[in-house]
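# Let me see the structure of the following:
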Amino acid sequence: MRLSLCLLTIASGVAAPALAEEVFPATLAGHAYLPALSLVEPPADAPRDAWVSGKFTGGARNDMPMSVMGNVGKNYGGHETGIALPFIGQPVQGMSGFAMTPAADGSWYTLTDNGFGNKRNSPDALLFFHRMAPDFEAGTVERRETVFLRDPDRKVPFRIAYEGTESRYLTGADFDTESIQVLGEEVFIGDEFGPYLIRAGLDGVVKEVYATMLDGQELHGPDTYSVYVPASAGSDFQVQRSGGYEGMALQPGTDLLWAMLEKPILLDGGETEGPFLRVIQFDPNAGDWTGDSVKFALAEGATAIGDFNFIDETRALVIERDNGEGYAALACAEGAADTSACYPRPALVKNIVLVDTSDVDSDGYMRRIGHIDLLDIADPDGKAIAGLAPEEGPFTFPFFTIEDVVRVDETHILVANDNNLPFSGGREIGKAAHNEFILLSVPELLAAE
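Purely as a prediction, here's the structure:
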């Protein structure tokens, strides 16, 4: 096994030493994908507005389907993605969380995020979760069920986009849904806007919405309904935009939810409290926060996390990542003016970290046991799908947002990306990323203590 030095620098007056963290091998055991342009019909009782989604991604209304080409943005090379907005129907895209517990038929509960990336551009993007089953022999992913979130009992504490409708379906202007767990006949969903914790039935009907409490204070993000412009970072809101509950793990044995913020909390003045993330415990049985929290230290170069799931009563997996996208071998030269055939910000840090939640130091940090590198995956048996792998070298998962991980058995984990349709690439310049599902053999990682 290889060793690498992972420098963890802790703020708030505490500096952690350089840690020798073990890097475990990962081998590709299966590869499947859901095509990028996968759409689903809205429910029959949804507003007609929902039949064409993405009408507001350019700011002003655009009712002409497939008229504006998707683009990764100038910071990522300005590459077009080959898929145009608005869509007829709702995009299945953007897998943003796996539930730890599979469905009775063996499929996995997975969540689609808020639609098109932010509160303003997603009022016609419905919110939903699915049951999906990857077939690694065929290389395909079957969507067995889609459940749309709705609020007929008016449990949401603010005006929703479809407030005046009878069906009251929720949209990406209401919540940014990023993490999911299933407990009994209920589903719990972590939101980034509030940040909120949403409690709903498996039929998608909202039962309760919980505001976040940390150290006796209610946390707010800049998109919380009660925050008004002008607002001061750190005082009026403490959670960064797109920094709410990206990961939320369900602990076996206790049924406690451990909700992890995606980005560091803001202090007065707008500075972050350090390169670490807060993990806040919620008790579904009591319907309240326990008052306990811990910290997850980010590795050097990592800026956020993508998912968080337990593998047993105390150990859990966390996806940590940078903001890069694309193969490092195709990185642009420094200062390059022409980025049409290269990646100006290639993927460099894409890890799955094993942590021990029962081993917390005096400063509140969970112990990092080790990690695998998603940019260095062995593929001796040629499991990678043709065209969805580097031309040479190890198999990699070079996506901007990798937001799904779950333990499958004692030696395997399942990983998937959020493709931010139609705004992310990663595999091929000029082509939108698919939702890829990879099965990884990682026996050493899962056995590590």
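# going forward, measure contacts between C-alpha atoms and count neighbours the same way
OK.
# thought residue 399 was touching residue 415?
No. The criterion here is C-alpha atoms under 8 Å, and residue 399 misses it with residue 415 at 11.9 Å.
# of the two, who's got more company?
Using other C-alpha atoms under 10 Å as the criterion, residue 399 and residue 415 rank with residue 399 on top: 29 against 24.
# what's the helix or strand for the more buried one?
Residue 399 is part of no helix or strand, with elements assigned from DSSP states H and E.
# tally of neighbours for residue 63?
Residue 63: 15 surrounding residues under other C-alpha under 10 Å.
# what about the nearest residue to it once chain neighbours are set aside, distance to residue 86?
Nearest residue to residue 63, sequence neighbours excluded (C-alpha to C-alpha, 6 or more residues apart in numbering): residue 55, at 5.8 Å. Relative to residue 86, residue 55 is positioned 5 Å away (C-alpha to C-alpha, to the nearest Å).
# I'd like the structure of this one too, to check against the first:
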Amino acid sequence: MLRRLLLASTVSALALSTAIAEEHPAKLAGHVVLPAATFIDAPADAPADLKTSGKFSTGPTRVEALGSVEGKSRGRPTGLKVPFKGQPVQGHSGIKRMADGTFWVIIDNGFGSKANSPDAALFLNQYRMEWDKGTVERLKTIFLHDPDKKIPFRIVHEGTEKRYLTGADLDLEGFQIIGDKIWIGEEFGPYIIRTDMNGKVEALFETLSDGKPVRSPDHYTVTAANPGASNASVNLRRSKGYEGFAASKDGKFIYGMLEGPLWDAEKKDWESVDGKTVLRIIEFSVADEKWTGRHWKYLLEPGASAIGDFNMIDATTALVIERDDKEGTADKACPEGKKATDCFDDIAKFKRIVKIEMTDANAGAAVRKVGYIDLMKIQDPDKKARKPLNNGVLTFPFFTIENVD
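Model (predicted):
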């Protein structure tokens, strides 16, 4: 999912101690921009199909003429034309700051779905953020591949030697580097994928919560039900698998956070608490390579529809992006009752970074929301922003914001 800009901004706030989720001011500490029209070549030994990308991004019919179709976001032209020569480096779906000050960032599934991303390669990039210049330097790229056939289902490049993975195989949404391994949270299954530091897949783990499998309609074992019939094995909506993927600071546990609620078969309803949608945070033991049986509940606030990312900042507290599914700012809003390609008819209102507390005491229950900052009103007194402000503040009015650490 391409974005016009990568706003890899560092926000200083959330030094919080209050008992309720109060709003706290956000101050911009740094801002870099990575142009959307940034591309890299597929590996030299990759199939020819990966040398270009986006051939199916506009529908099920193949488009091969490079740059012949303009991409759109909810009907609005983006200025980028597909198919592309090479692979776009955006959009990003998970980030980790390393001890040396560089950042590893993982790619999303490509163009938004299994169906339209068979020529989107999956990879991680290591970046150096040049805060003083406002630019981004790419240092290294790791392409995911499965030569040992650890992925149990058929992949797009099944019969090739290297078996490079694509956005039709997996939807990568978060990762952790623990020791010399990369642990990846995947949304289609949802699954956990473990690779080495060269991107070679070593293992795939199914998801369990309360000892029961968690499966979306895109899980490889699921087949479409006949008309009028339900599929009892599915308990998660499509595209609602892992969206946040955190790890304890000691690297002993991974916390996979679902983007949508689980289906409660007994109540015949989606999981909720006090009328609020529940997103489960499920604990996985790295050493045992097993689910511990513990989980926490993240409750979406009224006006929010999903989370975008999740990372621990110490032993018991974490940051979560909580958002609505709207985009655009008031100065670019459509006139009342009008929809057009040059304005936004449903502007962004709820874009937050929330600090939460999850402990042994609240395992199995709701996390404590300590406080939050509003990404629609980031103060910029030091004039660090590299895009125009809205009413004197920097805003993140994007449909989805997917990186926090």
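# What would you report as the TM-score here?
Overlay of the two chains. TM-score (TM-score structural alignment, normalised by the length of structure 2): 0.90; 379 aligned residues with a C-alpha RMSD of 1.8 Å.
# ok so, going back, what residues are shared contacts of residue 55 and residue 86 of structure 1?
Common neighbours of residue 55 of structure 1 and residue 86 (criterion: C-alpha atoms under 8 Å, 6 or more residues apart in numbering): 62, 63.
# Give me the residue at the spatial middle of structure 2.
Centroid-nearest residue in structure 2, with C-alpha atoms, centre = their mean: residue 93, separated by 3.4 Å.
# And that one, what's its match in structure 1?
Matched to structure 1 by TM-score structural alignment, residue 93 of structure 2 sits across from residue 96.
# what's the following helix or strand after the helix or strand that match falls within?
Residue 96 of structure 1 belongs to strand 95-98 when assigned by DSSP H and E. Sequence order places strand 108-112 as the next helix or strand after strand 95-98 of structure 1, per DSSP H and E.
# what does the next helix-or-strand element following that following strand correspond to over in structure 2?
Downstream of strand 108-112 of structure 1, the first helix or strand assigned by DSSP H and E is strand 128-135. Counting by TM-score structural alignment, strand 128-135 of structure 1 lines up with residues 123-130 of structure 2.
# Would you indicate which residues of the matching stretch are buried?
For stretch 123-130 of structure 2, a neighbour-count test (16 or more other C-alpha atoms under 10 Å) marks 123, 124, 125, 126, 127, 128, 129 as buried.
# Could you export those as CSV, including distance to residue 292 of structure 2?
Putting the buried residues of stretch 123-130 of structure 2 into CSV (distance: C-alpha to C-alpha, whole Å) gives the following:
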residue, distance to residue 292 of structure 2
123, 29
124, 28
125, 31
126, 31
127, 34
128, 36
129, 37
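# ok, those vs residue 355 of structure 2, which is closest?
The closest of the buried residues of stretch 123-130 of structure 2 to residue 355 of structure 2 turns out to be residue 129 (C-alpha to C-alpha; 24.3 Å).
# Okay, the closest one and residue 142 of structure 2: tell me how far apart.
Going from residue 129 of structure 2 to residue 142 of structure 2 by C-alpha to C-alpha gives 18 Å.
# pretty sure residue 353 of structure 2 is touching residue 318, no?
No. Residue 353 of structure 2 lies out of contact with residue 318 (C-alpha under 8 Å); the separation is 10.0 Å.
# and these two? which has more neighbours close in?
residue 353 (27 against 22).
# Counterpart of the more buried one over in structure 1?
In structure 1, residue 353 of structure 2 lands on residue 352 (TM-score structural alignment).
# name the element the residue nearest to that match when sequence neighbours are not counted belongs to?
In space, and not counting its chain neighbours, residue 352 of structure 1 is closest to residue 319: 4.5 Å by C-alpha to C-alpha, 6+ apart. Residue 319 of structure 1 belongs to strand 315-321 when assigned by DSSP H and E.
# with structure 2 superposed, average distance for that strand?
Its matched residues in structure 2 lie on average 0.5 Å from strand 315-321 of structure 1 after superposition (mean C-alpha distance after the TM-score superposition for structure 1).
# mean deviation of whichever helix or strand comes after that strand from structure 2?
Counting by DSSP H and E, the element after strand 315-321 of structure 1 in chain order, helix or strand, is strand 350-360. By mean C-alpha distance after the TM-score superposition for structure 1, the fitted strand 350-360 of structure 1 averages 1.5 Å away from its aligned residues in structure 2.
# How about residues contacting the helix or strand following strand 350-360 of structure 1?
On the C-terminal side of strand 350-360 of structure 1, the closest following helix or strand by DSSP H and E is strand 366-373. For strand 366-373 of structure 1, the surrounding residues in contact (C-alpha under 8 Å, 6+ apart) are 21-26, 294-297, 349-361, 445, 448-449.
# Now a PyMOL select for only the buried ones of these.
For the buried members of those, the matching PyMOL selection, counting by 16+ other C-alpha under 10 Å, is:
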select buried, resi 21+22+23+24+25+26+294+295+296+297+349+350+351+352+353+354+355+356+357+360+445
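# Now do the helices in structure 1.
443-447 (DSSP state H).
# give me the number of residues near residue 318 of structure 1?
Neighbours of residue 318 of structure 1 under the rule other C-alpha under 10 Å: 27.
# what does residue 367 of structure 1 give?
The number of residues packed near residue 367 of structure 1 is 18, by other C-alpha under 10 Å.
# rewinding a little: mind listing what the residue nearest to the centre of structure 2 touches?
Contacts of residue 93 of structure 2 by C-alpha under 8 Å, 6+ apart are 105, 106, 107, 108, 172, 173, 174, 309, 402, 403.
# Could you count how many residues lie near the closest residue to the last one other than its chain neighbours?
This means residue 403 of structure 2. Spatially, and ignoring its direct neighbours in sequence, residue 403 of structure 2 is nearest to residue 94 (5.1 Å; C-alpha to C-alpha, 6+ apart). Using other C-alpha under 10 Å, residue 94 of structure 2 has 30 neighbouring residues.
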